[in-house]
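Engineer: Sequence first, then the predicted structure, then my questions.
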Amino acid sequence: MDALSEDLELLPATRRALRHRVAVAQREGRSPSLVAAVVRGGEVVWEGSRTCVEGHGPDGNVQYRIGSITKTFTAVLVLRLRDEGLLDLSDPLGKHLPGTGADEVTIAQLLAHTSGLAAETPGEWWERSSAALRPELTDVLGEEPFKHVPGTRFHYSNPGYTLLGSLVEALRGKPWEEVLRAEVLEPLGLRRTSGLPQAPHAGGWAVHPWADVMMPEPSEDLGLMAAAGQLWSTTEDLASFARLLMLGDDRVLSAGSVREMRTSVAPPEPGSADLGYGLGLQLADQGGRRLAGHGGSLPGFVAGLWFSEADDVAAVVLANCTSGLPASTVAADLVAIVSEAEPRIPEPWRPFREDDQVPLELCGPWYWGTSAQVLRLNQDGSLELSPVGATGRPARFRAEPDGTWTGLTGYYAGETLRAVRREDGSVSHLDLASFVFTREPYDPATPVPGGADPQGWRGIG
């Protein structure tokens, strides 16, 4: 591990707590081995492992199969296509990949598991059987691919991500894994992430539920299902991938696009996406801490990658057992251990520079009817709308070149905030999604819908 700055190094008590959590997980989960890593400040600040083999243990360079964390890699590829203008997330799949039997499902619905497609493929358990049984997409979807009306609910779908992998291939004209390597793995330096295992790698094991004995699991090439769960990786590589998901990297995907990935677009599903599901990312609440990431499993392996953007902490856990060890839970626990024991030291407060354009005329109290609100300008140039009382609709807004502001969060996400000016250039009121915000409640000098009573405010006669 590279030398770390004083602010990044973990305290001995924190390191011991991490080591203890990993040790308990490996023992109680009865996994032949487990390897974990924690990222803070963009650096790996802790690595740990446990194994049942004396004198030997995995490290951050040993490959494990990561199962459905593969879906997040696939989502990154799709967002890249969107950012290049090759597709729109609202496009029906059939516009780019016709004839699948799911032509009307949108790309966004596939990414967020709201397509209504079945959770699994028809026929044999696809994760433990030959890809030769599914040579065509029709074999992946079956004769009755839909279980729900598209767009009506969250329903996790492995075939849905198979379609996204085929979409990538159709628009790039190359195999999914080749595109992934050229556009994500190589730019990020993920040399130990691959479709097939590369030594050193762990073997997958099934552990008997009622006796301490094991049996090797078969390792199948998933064929068309690869985009849903094929990849092998390491904690070192996944730590770098976590940095991308938290911060963005213009070589692969911008900060704005990864922020979009971790924004909920599907309703919550307890146990799978507690706060909903984004575009290839699960979202969860951990005692008030917002987490984003993904879990994964295939016969012989379990995996978890979770991060807290607010705390700037990510954790990866990989183990080689079919079940019994909750890798996602353990990864989330590692995030909590560091975040709670060593809270992030905030950046120092700094004022705007003298040459910055600061729209002070928008800041301060405003009223929507009788509801008091406050607009505050943040250091990053965004506007924050907050209710003064117990009720209201908080939101954050991004400045646009034409002087308007676009909502980024909450009820006003995507809506336009516009300052309406008088003839002398001063601000009369704000227009937000047809709502008029005034400096005084129901200001009679502004065009409040319905107007204000000419007698004004008064008490009981």
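Structural biologist: Looks like it came in fine.

Engineer: Could you use CA atoms for every contact and neighbour count after this?
Structural biologist: Fine.

Engineer: For the closest residue to Val35 other than its chain neighbours, give me its contacts.
Structural biologist: Nearest non-adjacent residue to Val35, counting by CA to CA, 6 or more residues apart in numbering: Ser49, 4.2 Å away. Shown in contact with Ser49 (CA atoms under 8 Å, 6 or more residues apart in numbering): Val22, Ala23, Ser33, Leu34, Val35, Ala36, Gly57, Pro58, Asp59.

Engineer: Out of those residues, which is nearest to Ala284?
Structural biologist: Closest to Ala284 out of those is Ala36 (20.0 Å), distances taken as CA to CA.

Engineer: Which residue, other than its chain neighbours, is closest to that closest one?
Structural biologist: Excluding the flanking residues, the one nearest Ala36 by CA to CA, 6+ apart is Val317, at 4.4 Å.

Engineer: so which strand or helix has the one you found?
Structural biologist: strand 313-319 (DSSP states H and E).

Engineer: Please enumerate residues in contact with that strand?
Structural biologist: Strand 313-319 has contacts (CA under 8 Å, 6+ apart) with 31-41, 64, 66, 234-235, 238-239, 242, 301-308, 325, 327-328, 330-332, 334-335, 338-339.

Engineer: Use this one as the comparison:
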Amino acid sequence: MKKYILAVLVCALLLTGSADSYAVGLQTGDIDGYTGDIDAYLEASMKQAGIPNVSIGIVRHGEAVYLQDYGRSPDSGESIYPIGSLSKMFTALAVRQLINDGKLKEDAHVDQYLPDFHASYQGNDASVTIGQLIRHTSGISAIDGGMPYIYKAGYSLADIVKKSANLKLNHRPGTAYEYSNLNYIFLGRIAEVVSGCSFEDYVNEEILEPLRMERTFPNAAGLEDGNHIKGHIPFYGAAVSVSYRISAGDSPAGGFLSTTEDLCRFMVCYQQGGRTDEVSLISGNEGSGRQSSGSDVYYDIYWTKIDRKPGMRFTHNGSLPGYSSSILLDTDSGYGIVVLTNSFNQMNLQKNAPTPWSMAEDILEYLTEGKFPEAADVTYDYSIMILLICLLAGLVLFSVFMLRRKIKSKIALFIFLVIPILWIVLVPLIYDSSLEWLLVSNPAVNVSLLCIMASLALVGIVKIFRSRHNT
């Protein structure tokens, strides 16, 4: 499947119990005859994938025609979800506004706006442009864009940019596509510098307020705890509820929270050529950036293009620990679909399990073809969990062996106290992140490692106590 990008002018596992899901209807339009089948499909998908809550919105030809929430607990129908990388749509739009207003130049070098920014490729200085950040062709690596410090609570955009200012690029700028969150974090900071206000204030005033997206937030700072759906992460086959705050510095790349109703407004505005009844969100050269760079994949304020005959489809996905989301637009039928969930198959333990992106595709196929695709059998890969369980079991046996064996107190102190304490203290310091985020981002692995270190420390305490008691 070829991938391109088209301008958008605006724009894990849960144990399946016996509790029945239900839906809270919000609004219907010209798809009334299809909603029963859609509801049944989504409820079956939730049960199959162990997803606690799903929210869906459907638009067609510039009108919201269906909004529905599904879940295991009552909700108002305006459920707020963290939307992960869907946030980039708003950042790209903000940057395009600044470019079209003449406040920012697409071919300008990043260090013109961020003097501390420095990049190198194969030992030589490299210049990165605004356009390359937008299209993910800057050469910045995906690994650099996923460093834990990016998500550290309390870090501002300026803080993250300062820590990330000296980069070794994976590719020569402009020559290859590599998706990296840092591209959009830099863009968010540049928007602040150029506009003279915070990224959050700019997006609120120039995008969210004109679209009346009243339940969309650039970050969780304006929300009280409990005002958004809690995420769920997989942990040894069960789904564990989590609540955490991402730093405001990650807002441009993945920190937004929104509802399907608000995101439908965003899609409707796209379908109306970047306008609402009251305002136009883009001025100047609205076609700017549509030209292909000559590669199969490029990125602007664009979504991934999926070639279809007839028509074209455009999509963007997002994910965070405990959440996943997807938006899909079909130019031929005029349908747009957004799916938000509070679960993420983080370790890929489930094979062929429904995801927001597969749900959106399946629903679109049903609306356009009259039938859902045949569901694939869900299989489970427990190899990672089995390895971790064996590791923990081995630790228990090792601990019993060490407790029965005589060992010098100084050696015991080093093995069983110094090493675990150093791990617990130094790992967050090395990654400049909180231990909480490290545990949430990969719970099965990191919690298991934490248990191992805590167990070693406990054995060390017992060994030292026995050694001193015997002397």
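Structural biologist: Noted; the coordinates are in hand. As the structure is a prediction and not an experimental result, all values here were calculated from the model.

Engineer: Please say which position in the first structure Asp116 of the second structure maps to.
Structural biologist: Here Asp116 of the second structure is matched to Gly99 in the first structure, going by TM-score structural alignment.

Engineer: Wait, a strand at Ile464 of the second structure?
Structural biologist: No - Ile464 of the second structure is assigned helix when assessed by DSSP: H, G, I helix; E, B strand; the rest coil, not a strand.

Engineer: Confirm for me that it is in contact with Leu413.
Structural biologist: Yes - taking contacts as CA atoms under 8 Å, Ile464 of the second structure lies within contact range of Leu413: 7.1 Å.

Engineer: quick one on the thing from earlier: what's the average distance of the strand holding Val317 of the first structure to the second structure?
Structural biologist: Average distance, strand 313-319 of the first structure versus aligned residues of the second structure after superposition (mean CA distance after the TM-score superposition for the first structure): 0.6 Å.

Engineer: in the stretch 251-400 of the first structure, which spans are strands?
Structural biologist: Assigned by DSSP state E, counting those that start in this stretch, the strands in the stretch 251-400 of the first structure fall at 282-286, 289-298, 301-308, 313-319, 364-368, 371-377, 383-387, 395-399.

Engineer: Then the stretch 51-200 of the first structure?
Structural biologist: Taking DSSP E, counting those that start in this stretch as the test, the strands found in the stretch 51-200 of the first structure are 64-65.

Engineer: now the helices: where do they sit in it?
Structural biologist: Taking DSSP state H, counting those that start in this stretch, the helices of the stretch 51-200 of the first structure run over residues 69-83, 107-111, 137-141, 158-172, 176-180, 186-188.

Engineer: Go through the first structure and flag its longest helix.
Structural biologist: Longest helix in the first structure by number of residues (criterion: DSSP state H): helix 12-29.

Engineer: starting at the chain centroid, how far to that helix?
Structural biologist: Chain-centre distance of helix 12-29 of the first structure: 26 Å, with CA atoms, centre = their mean, to the nearest Å.

Engineer: show me the contacts for the corresponding residue of the second structure for His113 of the first structure.
Structural biologist: In the second structure, the residue paired with His113 of the first structure is His136, using TM-score structural alignment. His136 of the second structure sits next to Tyr177, Glu178, Tyr179, Ser180, Asn183, Tyr298, Tyr299 when contact means CA under 8 Å, 6+ apart.

Engineer: Next, format those residues as TSV and append distance to Leu449 of the second structure and neighbour count.
Structural biologist: Shown next, in TSV, are these (distance: CA to CA, whole Å; neighbours: other CA atoms under 10 Å):
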residue	distance to Leu449 of the second structure	neighbour count
Tyr177	35	21
Glu178	31	20
Tyr179	29	21
Ser180	28	21
Asn183	32	27
Tyr298	39	27
Tyr299	38	26
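
Engineer: Just send those residues back as CSV, with distance to Leu450 of the second structure too.
Structural biologist: Output for the contacts of His136 of the second structure, formatted as CSV (distance: CA to CA, whole Å):
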residue, distance to Leu450 of the second structure
Tyr177, 36
Glu178, 33
Tyr179, 31
Ser180, 29
Asn183, 32
Tyr298, 41
Tyr299, 39
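
Engineer: from those residues, which is closest to Ile233 of the second structure?
Structural biologist: Nearest to Ile233 of the second structure among these, with distances taken as CA to CA, is Ser180, at 22.9 Å.
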